[in-house]
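coordinates only, no sequence provided:
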């Protein structure tokens, strides 16, 4: 597969967390987003309770992997087969979400996905869902913080609604302190009912652009993309009702008893554009060690590469950096980057990236870009 195709690789997001922490609540919430088109792989299918109307129009059916926890199976080809099938360009998915068993180890799962089909999909993050009320009694029970934090890119402290309002922020802070003892770069956010802003972890609607067509048909089962491909099922009218219900729910900030229910705030984003050749080394210095609060970054940069001007596409999630050769674009800028996160210093991040993008840095750092391209080729 060409590098251009690899630039459109579908992000695979791993949902991990102890039993009952709220993984399925988060998955349902993401599926209800009016613009999202998500593939689903479920390890513990018996616990999944998704309204059939939400699944139809998103994917033909969720993939179910049985026989034990994914990371404990002797043969992981079932997971790779599922991801490969869902990553077909014709499906135009924004993301693939793997809901793992409550016993799954994030580090093992992350390694499994990382060594699989780089061109079709890549690891788009590991979200560990934490029960704010039970985490210390079920998961974080030792003197040292759990090793699972080392592989996680985002910790979601869920079920804050079950705590008195005065205890919610201290609960998130306490878990953040423990997490940062193991992994100081990890983003920790609090929420209830899994109501996380999807734009923090993927781009709703990006699948249409990745597929090269603004139309967004539902997922079919055909193997090819040609005239003989299996017909693709149209979205059901219920999808329009779901869009409306989601929009209404997003505005709702109180439960049925009138009590204040914490809702995750919208993700922050900063977009920087520039003319001329970027300083590839300076850009990578920032992306390889994202500023505090920044969870992911995306975009493309124009650099001087062996006497020629070349464009490279960039996708970054936590510590994971993906670089690919990018096609020329008809834009009024040469380089552009978008950074997304929560509670970060926008002015400081903007200033750093503006310097890096307009640095006219010659060929400095280009070999590092090429290294990433070779790594994921």
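Sure, I can see it. No experiment lies behind these values; they were computed from the predicted model shown.

every contact and neighbour count from this point should use C-alpha atoms.
Noted.

ok, the spatially most central residue of the chain - contacts?
Centroid-nearest residue in the chain, with C-alpha atoms, centre = their mean: residue 201, separated by 3.5 Å. Residues near residue 201 by C-alpha atoms under 8 Å, 6 or more residues apart in numbering: 124, 125, 295, 296.

keep only those of those residues that are in strands.
124, 125, 295, 296 (DSSP state E).

just curious, which of these is nearest to residue 58?
Nearest to residue 58 among these is residue 124, at 18.9 Å by C-alpha to C-alpha.

the structure to be compared is supplied as follows:
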């Protein structure tokens, strides 16, 4: 059986530079990639790279492929997986470009709730391209802030159009909205391509960013909320599990991403938590290098800060 297809979701504001990023990736490939876009004609690929094309697919001389979704995402993914198994498409990674107003949530859920997709695809990273020059205006739109909240990588594009002091403030603002994301400032979406991948499953660098967080609560647009909770007292495993289930039941699809490093009372090792919507996973990740504590980040819509904090406090181990 073939290994699952490594998949990266690329989202971002209208005009932020998603298409420019795609062109950069296919022009500087570190591996053979397939691009899945709404229409292949919307990606302005250098004609010198095109080997052959039709209305559904463009094949490039460097081995990369650009495909059209042509309707339903699930059907497009199944079609691509079938062609790959048959040897009709040869590639190492699939990149999916969303429209500028797309909600990443339903797209991510396709990879968890559709067994035929989950068996054949593995999410590698979620990249959001952010327009540094128009950031404050864009943050007034809920869909844009939601895209920031879902990301593992924030590609902060057009930084050449803002003063250095403003750039520092923008990065600080993004760090509050998504405390664990890897922020990469860029011009014309030029970036080391390898830095964009393998970020979805809690790499060490993200763990280090999370451990540096302090308690905070941030709002943006009408209802976007980002909550960071730190707790130095160990948690009871069963009580925390019950609290987490209550949070998931209360918010369901309105809980975009949540991540954490948990100090349980019954072990000296770190427990890693990450999830989106109702789907989450945990794993043991070695010993605490520094002071033992729990750090949790919840990103979603209209989260009740006090209720979630109270729940975590109720999970503290006593006696």
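Everything's here; your move. Please read these numbers as outputs of a predicted model, since none were measured by experiment.

helices of structure 2, residue ranges please.
With DSSP state H as the criterion, structure 2 has helices at 18-27, 73-85, 104-113, 115-118, 135-138, 142-150, 164-177, 204-211, 237-251, 305-314.

residue 64 of structure 2: which of these is closest?
Here helix 18-27 is closest among those (C-alpha to C-alpha), at 6.5 Å.

for the contacts of residue 201 of structure 1, which ones persist in structure 2?
Contacts conserved in structure 2 for those, counting by both residues aligned by TM-score structural alignment, their matches' C-alpha atoms under 8 Å: residue 125.

how about the contacts of residue 201 of structure 1, which pair is most distant?
Checking the contacts of residue 201 of structure 1 with C-alpha to C-alpha, the most distant pair is 124 and 295, at 10.8 Å.

quick check: neighbours shared by those two?
The contact lists of residue 124 of structure 1 and residue 295 share 201, 317, where a contact means C-alpha under 8 Å, 6+ apart.

picking up where we left off before, highest neighbour count among the contacts of residue 201 of structure 1?
Among those, residue 124 has the most neighbours (other C-alpha atoms under 10 Å), with 29 neighbours.

apart from its neighbours in sequence, what residue is nearest that residue?
Spatial nearest neighbour of residue 124 of structure 1, chain neighbours left out: residue 11 (4.4 Å); criterion: C-alpha to C-alpha, 6 or more residues apart in numbering.

corresponding residue for the one you found in structure 2?
The alignment partner of residue 11 of structure 1 in structure 2, by TM-score structural alignment, is residue 6.

mind checking how far its match is from residue 201 of structure 2?
12 Å (C-alpha to C-alpha, to the nearest Å).

between the two, which contacts overlap?
What both residue 6 of structure 2 and residue 201 touch, as defined by C-alpha under 8 Å, 6+ apart, is the set residue 124.

looking at the two, which one has more neighbours?
More neighbours surround residue 6 than the other of residue 6 of structure 2 and residue 201, with 19 against 16 (other C-alpha under 10 Å).

please name the nearest non-neighbouring residue to the residue mapped onto residue 181 of structure 1 from structure 2.
Taking TM-score structural alignment, the alignment pairs residue 181 of structure 1 with residue 176 from structure 2. Of all residues not flanking residue 176 of structure 2 in the chain, residue 218 sits nearest, at 6.8 Å (C-alpha to C-alpha, 6+ apart).

burial count for that neighbour?
15.

check contacts around it.
Applying C-alpha under 8 Å, 6+ apart, the residues near residue 218 of structure 2 are 176, 177, 225, 226, 227.

the third one contacts residue 219, doesn't it?
In this case it means residue 225 of structure 2. Yes. Proximity of residue 225 of structure 2 to residue 219 meets the contact threshold set by C-alpha atoms under 8 Å, at 4.6 Å.

overlap in contacts, the two.
In contact with both residue 225 of structure 2 and residue 219: residue 177, using C-alpha under 8 Å, 6+ apart.

coming back round to it: and the contacts of residue 201 of structure 1 as a markdown table, adding distance to residue 189 of structure 1?
As requested, those are exported to a markdown table (distance: C-alpha to C-alpha, whole Å):
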| residue | distance to residue 189 of structure 1 |
| --- | --- |
| 124 | 17 |
| 125 | 15 |
| 295 | 11 |
| 296 | 14 |
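
just the contacts of residue 201 of structure 1 now: which is nearest residue 47 of structure 1?
residue 125 (22.5 Å).

grab the nearest non-local neighbour of the closest one.
Per C-alpha to C-alpha, 6+ apart, closest to residue 125 of structure 1 is residue 13, 5.0 Å.

cool, and residue 156 of structure 1?
Setting aside the residues directly before and after it, residue 156 of structure 1 is nearest to residue 129 in space (C-alpha to C-alpha, 6+ apart), at 4.8 Å.

the one you found: what's it in contact with?
15, 16, 17, 18, 21, 22, 23, 155, 156, 157, 158.

of those, which belong to strands?
15, 16, 17, 155, 156, 157, 158.

and these as JSON lines, adding neighbour count and distance to residue 33 of structure 1?
Compiled in JSON lines, those are given as follows (neighbours: other C-alpha atoms under 10 Å; distance: C-alpha to C-alpha, whole Å):
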{"residue": "15", "neighbour count": "27", "distance to residue 33 of structure 1": "17"}
{"residue": "16", "neighbour count": "27", "distance to residue 33 of structure 1": "21"}
{"residue": "17", "neighbour count": "27", "distance to residue 33 of structure 1": "22"}
{"residue": "155", "neighbour count": "22", "distance to residue 33 of structure 1": "21"}
{"residue": "156", "neighbour count": "26", "distance to residue 33 of structure 1": "18"}
{"residue": "157", "neighbour count": "27", "distance to residue 33 of structure 1": "21"}
{"residue": "158", "neighbour count": "27", "distance to residue 33 of structure 1": "19"}
